[in-house]
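In: pasted the sequence and its predicted model underneath.
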Amino acid sequence: MTTDVLRYTAFTTRPDGGNPAGIVLDASALSDGDMLKIAADLGYSESAFLTPPPAGGDQGERVYTLRFFSPKAEVSFCGHATVATAVALAERHGTGDYLFHTPAGEVPVTVDHADGALRATLTSVAPHVKDVRESDLAEALAALDWPAADLDPALPPRIAFAGNDHLVLAAATRERLADLAYDFDRLAALMHRLDLTTIQLVYRTGEFTFDVRDPFPVGGVVEDPATGAAAAAFGAYARELGLVGEESVLTLHQGDDLGRPGVLTVTLRAGDPRVRVSGSAVSLD
């Protein structure tokens, strides 16, 4: 069986930036094992697989079931692969609105033109934020080899959800964020126990701007270059803690430390708990 696999990179307009993802536009004939093997062979942090929408749900030519696989397992939600998939579909079927049924819930995406490129905006499922236990925080810091004194007290640790869980840890200095050398197996074990998808490491560079990094050992990847799901979770975190107003636009810079710069735009709207994450994507084929 031959399966057409597209390769795109999201949250950038450059092939050497952002986060690459594999995309299969018709995965109807693939088993879970087939999808996992494709994702593992590609080696990207996630790959996306499209099939027709489930019976009894929303139907239409722009409605799909969308699943995500890392090289090690299925993931309930992946922002960069969603953006990449939406842009790939828009190149073939036109800009406008798409709807994806994901394991995390329904995720609407709008694709339009911005600055000469296609740009996708996804709307997250309803987010929430919760405390992290002191013992779990201590274990995370030990695995990262981060002294507690290196955390920014203005951005306290929390677990944030917008499709899956991410532990948000804020560095007090840019140098702390840049120095990332962690115990892969130890951090992965903690993340499996807490059902975390990434660790969202952040450094605030301005009122609405942040540098971020995302270790992703549970996916078999040391670091994710640009993480839309974590960006959505972080938007919920920033609003919940009053770091920004209810009506705000945040800019997250990710991938610079890996040599794959990407930009993620996070939009918060008053009266709507969901978080919007926008970015461009380009083909690598």
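Out: On my side now, so go ahead.

In: CA atoms for contacts and neighbours, from now on please.
Out: OK.

In: and the helix or strand hosting Thr197, what does it pack against?
Out: Assigned by DSSP states H and E, Thr197 falls within strand 196-204. Under the contact criterion of 3 or more CA pairs under 8 Å, 6 or more residues apart in numbering; DSSP states H and E, strand 196-204 touches strand 165-170, helix 174-178, strand 209-216, helix 228-240.

In: presented hereafter is structure B, for comparison with structure A:
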Amino acid sequence: MSETALTGDVLRYTAFSADPDGGNPAGVVLDASGLTDDAMLAIAAGLGYSESVFLTAAPDGAGPPGRTFAVRYFSPKAEVPFCGHATVAAAVALAERIGAGDLVFETRAGTVPVSVAAPADGGPPRATLTSVEPRVEPVADADLTEALAALDWPAADLDPALPSRIAYAGARHLVVGAATRARLAELRYDYARLEALMHRLDLTTLQLVWRESADVFHVRDPFPVGGVVEDPATGAAAAAFGAYARELGLVPVPSVLTLHQGTELGRPGVLTVELRADDRRVRVSGAGTPIGA
């Protein structure tokens, strides 16, 4: 199909699951050329998903014609620089209309290449995004203490093998390691207190992590700054976590990691994180599928 198939309709897709009831839902507008900032924010707020994504055709010369898009992301509260699950959702929606293959998303965080493959078994498409250049930085002791107080997590419940850091691969996330699966499962936090800290540190989510095995992790992501208590599947945080795992030497490189998220919310999803020896950027992949009306 051609670009004429890209309408301004609000589509609904889920990412990181082949099941419409799993993963993380996103609103997707494939032609947002007629929308103002206020209109995009209103659509995102009306849908109530953790993020919605809005695409317009990129200027000539910006990348492959017809497959390069300027992309913006809005939570119910504000615009965010990058969102992984909405990227996957948009890429799958595009693939269903203009065909699988390579795409280029020009985001406010930078250029994000995305590839979409159609499985041979006829299942839903699978998208892989390549992050912008990542970085990892320390978190001040006082800020970590405040985060733990907002979470109501005693310091003794942390995993010393997963030291807390702020990681970035398009958006900033505070990574905090839980010592047990039970600790991760117990999440009742002080919404206003955590939101205030996250605004001060310019964080998009907290990436709360429990390590099941050498390459399998379970994660949860509080997202009060976006107006959502918890994000069901967080591609940007998965990319940041990949950078974190590499920087701290927690996994070998190259490596492929599996992150499970959304189980506690009744929307299980699976995020695949790939680290390559020849490229510090992180690749995050997952399935995507439309959500019925």
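Out: On my side now, so go ahead. These figures come from a predicted structure and were not determined experimentally.

In: tell me how they score on TM after superposing.
Out: Once superposed, the chains reach a TM-score of 0.98 (TM-score structural alignment, normalised by the length of structure 1), with 284 aligned residues with a CA RMSD of 1.1 Å.

In: how about the helices in structure 1?
Out: 32-42, 79-93, 134-144, 174-178, 184-194, 228-240 (DSSP state H).

In: and those helices, which is most packed in?
Out: Ranked by average neighbour count under the criterion mean count of other CA atoms under 10 Å, these are headed by helix 228-240 at a mean of 26.

In: and it, which stretch of structure 2?
Out: Under TM-score structural alignment, the match for helix 228-240 of structure 1 in structure 2 covers residues 235-247.

In: average distance between that stretch and structure 1?
Out: Stretch 235-247 of structure 2, aligned to structure 1 and superposed, deviates on average by 0.2 Å (mean CA distance after the TM-score superposition for structure 1).

In: ok, residues contacting that stretch?
Out: Applying CA atoms under 8 Å, 6 or more residues apart in numbering, the set of residues contacting stretch 235-247 of structure 2 from outside is 82-85, 131, 134-136, 165, 167-173, 175, 205, 207, 251-253, 259, 271, 273-275, 280-284.

In: quick one, longest strand in structure 1?
Out: strand 272-283 (DSSP state E).

In: what's the mean deviation for it versus structure 2?
Out: Strand 272-283 of structure 1 sits 0.3 Å off on average (mean CA distance after the TM-score superposition for structure 1).

In: buried residues in that strand, which are they?
Out: Pro273, Arg274, Val275, Arg276, Val277, Ser278, Gly279, Ser280, Ala281, Val282, Ser283 (16 or more other CA atoms under 10 Å).

In: Asn24 of structure 2 - how many residues pack around it?
Out: If you count neighbours by other CA atoms under 10 Å, Asn24 of structure 2 ends up with 28.

In: and Gly249 of structure 2, by the same measure?
Out: Neighbour tally, Gly249 of structure 2, other CA under 10 Å: 10.

In: any idea how far it lies from Tyr49 of structure 2?
Out: 34 Å (CA to CA, to the nearest Å).

In: check Thr234 of structure 2 too.
Out: Thr234 of structure 2 is 12 Å from Tyr49 of structure 2, by CA to CA.

In: give me the more crowded residue out of the two.
Out: The neighbour count for Thr234 of structure 2 versus Tyr49, taken as other CA under 10 Å, is higher for Thr234 (29 against 22).

In: please report how far that one lies from Phe54 of structure 2.
Out: Distance, Thr234 of structure 2 to Phe54 of structure 2, using CA to CA: 18 Å.

In: same question for Gly8 of structure 2.
Out: From Gly8 of structure 2 to Phe54 of structure 2 the distance is 9 Å (CA to CA).

In: same check, this time on Val282 of structure 2
Out: On the measure of CA to CA, Val282 of structure 2 and Phe54 of structure 2 end up 23 Å apart.

In: repeat for Thr205 of structure 2
Out: 21 Å.

In: check Asp21 of structure 2 too.
Out: 22 Å.

In: compare those two (neighbour count), which wins?
Out: More crowded of Asp21 of structure 2 and Phe54, by other CA under 10 Å: Phe54, with 25 against 17.

In: return the residues in contact with that one.
Out: Phe54 of structure 2 makes contact with Val28, Val29, Leu30, Asp31, Ala32, Met40, Val71, Arg72, Tyr73, according to CA under 8 Å, 6+ apart.

In: counterpart of the second one in structure 1?
Out: Read it as Val29 of structure 2. Match for Val29 of structure 2 (TM-score structural alignment): Val24.

In: who touches the residue mapped onto Leu271 of structure 2 from structure 1 in this structure?
Out: Residue pairing (TM-score structural alignment): Leu271 of structure 2 is matched to Leu264 of structure 1. Applying CA under 8 Å, 6+ apart, one finds that Leu264 of structure 1 lies in contact with Phe11, Ala226, Gly228, Ala231, Thr251, Leu252, His253, Gln254, Val277, Ser278, Gly279.

In: which residue, other than its chain neighbours, is closest to Leu264 of structure 1?
Out: Spatial nearest neighbour of Leu264 of structure 1, chain neighbours left out: Leu252 (5.1 Å); criterion: CA to CA, 6 or more residues apart in numbering.

In: picking that back up, would you turn the contacts of Leu264 of structure 1 into TSV with distance to Pro217 of structure 1?
Out: Output for the contacts of Leu264 of structure 1, formatted as TSV (distance: CA to CA, whole Å):
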residue	distance to Pro217 of structure 1
Phe11	21
Ala226	15
Gly228	17
Ala231	18
Thr251	25
Leu252	21
His253	21
Gln254	17
Val277	23
Ser278	25
Gly279	24
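
In: and these, which is closest to Ser135 of structure 1?
Out: Ala231 (25.1 Å; CA to CA).

In: now do the shared contacts for Gly8 and Phe54 of structure 2.
Out: With CA under 8 Å, 6+ apart, Gly8 of structure 2 and Phe54 have common neighbours Val29, Leu30, Asp31, Ala32.

In: is it true that the last one touches Ala58?
Out: No: look at Ala32 of structure 2 against Ala58 with CA atoms under 8 Å: they stay out of range, at 11.7 Å.

In: more neighbours, those two?
Out: Neighbours per residue, other CA under 10 Å: of Ala32 of structure 2 and Ala58, the larger number sits with Ala32, 23 against 19.

In: for that one, give me its contacts.
Out: Counting by CA under 8 Å, 6+ apart, the residues that Ala32 of structure 2 touches are Gly8, Phe54, Leu55, Thr56.

In: thank you, goodbye.
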